[in-house]
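Enquirer: Sharing a sequence plus its predicted fold:
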Amino acid sequence: QIKQPSFWHGIALETFLNDALEYVQHDTTIQGRRLHQALTLLKAAFEKLNKQYIVLVKDIHLYDFNADTPGNGFRSFVNIAGEVKIAVSQLCQQIVSHLTCCSTKQCKKDHFSQEVEVWVQAIESLSSILEYVNTKLLSCCHDGYLYPAEIALFPEDINNADCDYPRPDPDELLAMISTLDLTPFYGKRLGFHFPPSLRNMLSKLNFVMASFSHMFYSTGGKISRSGQFMSNAYRYRSNLEVRSQRIVDVIDNCTVDFVKSFWSFGEVGIMKKVPALLGKSLSVNVPIIVPCEEMTATRLDDGSTLVIPVPHSHLPPAPIKCHLLSKHAREEMVNSFCCKRKCLPKSDHLLIHFHGGGFVTQSTNAQEPFLREWAHALEVPILSCDYTLSPEAKYPRPLEEALTVYCWALNNLNLLGTNANTIVLTGDSAGGNMITGLTIKCIELGIRPPDGLYLAYTPFIFDLMPAPARLLAVMDPMLPFAFALRCLKAYAGDRMKKSTENSSPIPTPPVENYSKRPKFCSIPLGTTPLHYGGEQSLKDEFSTVVIEDDHYLSALKCPKHILSKFPSTAIMTVEYDFCLDDNVTMGKKLKSVGVDVTVDILNKLPHGFMNLCLVSKEAMDGVKSSIERLKDLFGITN
């Protein structure tokens, strides 16, 4: 039986609350009465939260990957409740201390009242989430399963297990979320459960999001839109309440086009040059165009040649842009003849990377901050793929491109400066999902699979199925819940009739057709204003969405005989990641079939944290831990 977390200062908080209430209960001023009322509401909200905590904390250890790796969605909410306790305890102490010592006691009563009132709103919403988790999800998550049996178990094992448990209803989850007041989580209480350095950076990102939304959704030319950005930026900098309301409106009502444009904001102008200016220097950082042509691969069982068709789903075939990054120039490597230093011998290793971004945005450039750290520390060539993005390139187009790039790399190792004795595939978020599907493809086709996988905060199930960790996205400043759903819909939802395989020769289109990336002053902007407050809720928007369902997208549904052939796998996720339960469940399934697997759960970091490694010490520490796991996969010793 696990002990209660040491930070759960329930008794202490109750004492601090009572002290504060006692101090202001006889204050007859307007400010004093307001503060007393706010503290009374805070005490009631805390009691409600405490009841939900007591139910939740008892069995959270049953859902961990193992005793040495504590972490799951239930535990994350317990930890968030603990962070609330600490913050509110400190606030109550500040109230008593200030009112005791300050000679002008009226000066900050309104300030403290506002702080307490915002906490009341946040705790009420958090209590509603915990109530849903306790009443709807705990009853569905038995025997340590974080998902229903059809996901948590292998198909062949379901009949042998006691699986007669209720299945959570996605529509009920969406309806519950629509009733929550989320403004505290995007205003004064934004990122309260993250370290101060990350909290500050996340606040700046949300400030930019609120301001950018006016530029995106306003009408007029570039000058008019830029004016909208600047005027609202001044307002949002000084008024957190107005900013948080705008962010919630945008999250609830924006289109995937806004998500694409906002996340591309850091890849234009001087922002695109930041990794090169602040990151590690590299001898090789060059684009590579993988041609649009059939690839060949050798089957391992009989040595026969397998022809890989040209990627053709949804869009005409087109070349695929990649980037080669390396600390050292190596023999025969692309661009090595331009290097002033002597080339090193070919590397024994190769790291192939697919970027995250919800399948709809970002590129190698956006992830250069940590890719440069990897290339410098590992001294291994890195091939990073800029696959074509959704919603134009829906599933399975990016997976087709991933297979093409992988086979091209196997056939052109000299150009990459490697012998490829060891090949490791890596991806974060959407990229992790792609390399998992790619590995399954390699196993099924019988071609050389990778020798290792490094999967960072990866979604392993494409389903609206509720899970404890998925509710963490409700208060996630990096990837809010509605953003995640719209990315899911853009990539794998509402698919048209599947295209049939075309084995006939396909002419290579001009290079201009490959996936376009944002350039300075070329971020696409909206053509209509933001419409919010309408009749369509999240439930209405997503309840009729049909999600593509196969084991390339949802590796948790992969048959046992396929998963058992996976290479050594290192899974990294974070404590407050909406994909946390996917990662824990995937780790358990791989372990159950004898795969060498590790699961690392990093504390107090958000989904996508590696992109912030140049501006956050905690994020950089997380990147350094990923380097150690990659060294293990390559067998590199210091």
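Expert: That came through, no problem. Numbering: from 1, shown residues only.
Enquirer: Going by C-alpha atoms from here, please, whenever you check contacts or count neighbours.
Expert: Will do.
Enquirer: quick one, strands of the stretch 351-500 of the chain?
Expert: With strands called from DSSP state E, counting those that start in this stretch, the stretch 351-500 of the chain shows them at 382-386, 418-428, 452-456.
Enquirer: Pull out the buried positions in the first one.
Expert: Spelled out, that is strand 382-386. Across strand 382-386, burial judged by 16 or more other CA atoms under 10 Å covers I382, L383, S384, C385, D386.
Enquirer: hang on, the earlier thing: want to throw the strands of the stretch 351-500 of the chain into a markdown table with distance to R33?
Expert: Below are these laid out as a markdown table (distance: least, CA to CA, whole Å):
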| stretch | distance to R33 |
| --- | --- |
| strand 382-386 | 59 |
| strand 418-428 | 51 |
| strand 452-456 | 50 |
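Enquirer: Which one of the ones you listed lies nearest to I129?
Expert: Each of those has some distance to I129 by CA to CA; the shortest is strand 452-456, at 26.1 Å.
Enquirer: which residues are contacting that closest one?
Expert: Under the criterion CA atoms under 8 Å, 6 or more residues apart in numbering, residues 422-429, 432, 567-573, 629-630, 633-634 lie in contact with strand 452-456.
Enquirer: Please compare the first structure with the one that follows:
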Amino acid sequence: QRPPSLSAGMDSAPLLRALAALADDNVSFFGRSGTESGRRFAAAFAALREHGRRLEPALRHFALLCHLFDLDESTPGNGYRSLLQTARCCLAHAVHRSRYVAANRRSLFFRAGHNAAELEAYGDALAQLRALLCLAQKLLARNRPGCLFPPEEEEEEGCGVSELLLREYSTMRNGCFYGRCLGFQFAPSIRPVLQTIAIGLVSFGENYKQHQLGLGVAAGSLFTSGKFALDPELRGAEFERLTQNLDVHFWKSFWNLTESQLLASVASMAASPVGVCRVLAVPPEPLQLPLAADPSVTVTICPPVAHSGPGPVHMRLLCYHLREGQ
């Protein structure tokens, strides 16, 4: 009997077979062209074929095991399953682009440079996903059977798998996930939003490193955002640099842009006003919740504690219409 993970649509074999067949066909076609563009396509498809071949054992391994870490049968979700699904999404996009190239490569309006860059980007993404799957396999091998997290005693001694994962992750190149492949694992409707945020972030970061302050950074970001919108590779490289080198003050400055009076005024003019916009603070008080099995017995849920100790959780209540009871 097949495990639940495979029966739930986690079998990657059809995608891998399709990718291998399309890669072979395109390598054969472009390998005969003798042009620089043809050699670029042939190299990109050869890389996709190799990544697919190397990914197959790891994907099959996790497809057989990821259901063991679900909360229960009706809640199929854990980190291994998410990583497996992300790899499958990337494979699906690579297959889609390969089919498009195979169907339109003889067309007069075929955009060779654009399609070659797309294939190379997904090849880079698959390479990094291969590395992530290798790290996940190391984590799985070091943990106790059936345990999602590493042993606490190893982590306390500083020789645990978390230290190993952080060291190896720091050597990875994640810029490919913020360039042409940005948001490939999400629905198409949300990708423009993610692209807008990424372009705004890297534009803001370029002016932030010049020690500008306040509205000067925001204004400069507006003028430099065009090059990051037109050059996905540059955007991905800059995003990787920002995430690795800039401190928490940069992130606070960026996310606080929406709280400035100028941007709030622009938003109020460009967008429809909401009926409810209220800032709330949830105090750091423990909650007493009854057990589902025995409502007469309660369990105490402690408030979340960060490095600075217990503190209120600030949030904003937004609603388009003001309804009764709000």
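Expert: Nice, thanks for sending it over. Small disclaimer: the values here were computed from a predicted structure and weren't measured.
Enquirer: circling back to that earlier point, how about the strands of the stretch 351-500 of the first structure, which one is nearest S89 of the first structure?
Expert: Using CA to CA, those put strand 452-456 closest to S89 of the first structure, at 34.6 Å.
Enquirer: That closest one versus strand 418-428: what angle between them?
Expert: 30 degrees (axes from the mean of the first three to the mean of the last three CA atoms, to 10 degrees).
Enquirer: that older thread, what subset of the contacts of strand 452-456 of the first structure is buried?
Expert: Buried by 16+ other CA under 10 Å: 422-429, 432, 567-573, 629-630, 633-634, out of those.
Enquirer: For T100 of the first structure, which of the strands of the stretch 351-500 of the first structure is the nearest?
Expert: Between the strands of the stretch 351-500 of the first structure, strand 452-456 lies closest to T100 of the first structure; by CA to CA that is 49.4 Å.
Enquirer: Would you mark the buried spots in that closest one?
Expert: Neighbour counts over strand 452-456 of the first structure (16+ other CA under 10 Å) mark G452, L453, Y454, L455, A456 as buried.
Enquirer: Now do the second one against V96 of the first structure, distance only.
Expert: In this structure, L453 of the first structure and V96 of the first structure are separated by 53 Å, where distance is defined by CA to CA, to the nearest Å.
Enquirer: And the fourth one, by the same measure?
Expert: Separation of L455 of the first structure from V96 of the first structure (CA to CA): 48 Å.
Enquirer: same check, this time on the last one
Expert: Between A456 of the first structure and V96 of the first structure the distance is 44 Å, computed by CA to CA.
Enquirer: Kindly report the same for L17 of the first structure.
Expert: Taken as CA to CA, the span from L17 of the first structure to V96 of the first structure is 9 Å.
Enquirer: again with F634 of the first structure
Expert: Going from F634 of the first structure to V96 of the first structure by CA to CA gives 56 Å.
Enquirer: residue in the first structure matching Y178 of the second structure?
Expert: In the first structure, Y178 of the second structure lines up with Y186, judged by TM-score structural alignment.
Enquirer: Spatially nearest residue to that match, not counting backbone neighbours?
Expert: Taking CA to CA, 6 or more residues apart in numbering, and ignoring the residues beside it in sequence, Y186 of the first structure has S244 as its nearest neighbour in space, at 4.9 Å.
Enquirer: Aligned counterpart of the one you found in the second structure, please.
Expert: Under the alignment (TM-score structural alignment), S244 of the first structure pairs with G236 of the second structure.
Enquirer: any idea which element its match lies in?
Expert: Using DSSP states H and E, G236 of the second structure maps to helix 232-245.
Enquirer: what's the average distance of the helix or strand following that helix to the first structure?
Expert: Past helix 232-245 of the second structure, further along toward the C-terminus, the next helix or strand under DSSP H and E is helix 248-255. When the first structure is overlaid, helix 248-255 of the second structure sits 0.9 Å from its aligned residues on average, using mean CA distance after the TM-score superposition for the first structure.
Enquirer: what stretch of the first structure lies opposite helix 248-255 of the second structure in the alignment?
Expert: The aligned range for helix 248-255 of the second structure is 256-263, by TM-score structural alignment.
Enquirer: need the contact list for F65 of the first structure.
Expert: Neighbours of F65 of the first structure in contact, by CA under 8 Å, 6+ apart: G71, V584, T585, G587, K588, V599.
Enquirer: what lines up against the first one once you look at the second structure?
Expert: Put plainly, it is G71 of the first structure. Matched by TM-score structural alignment, G71 of the first structure corresponds to G77 in the second structure.
Enquirer: What degree of burial does that match show, as a neighbour count?
Expert: Using other CA atoms under 10 Å, G77 of the second structure has 15 other residues around it.
Enquirer: Secondary structure class of it, three-state.
Expert: coil (DSSP: H, G, I helix; E, B strand; the rest coil).
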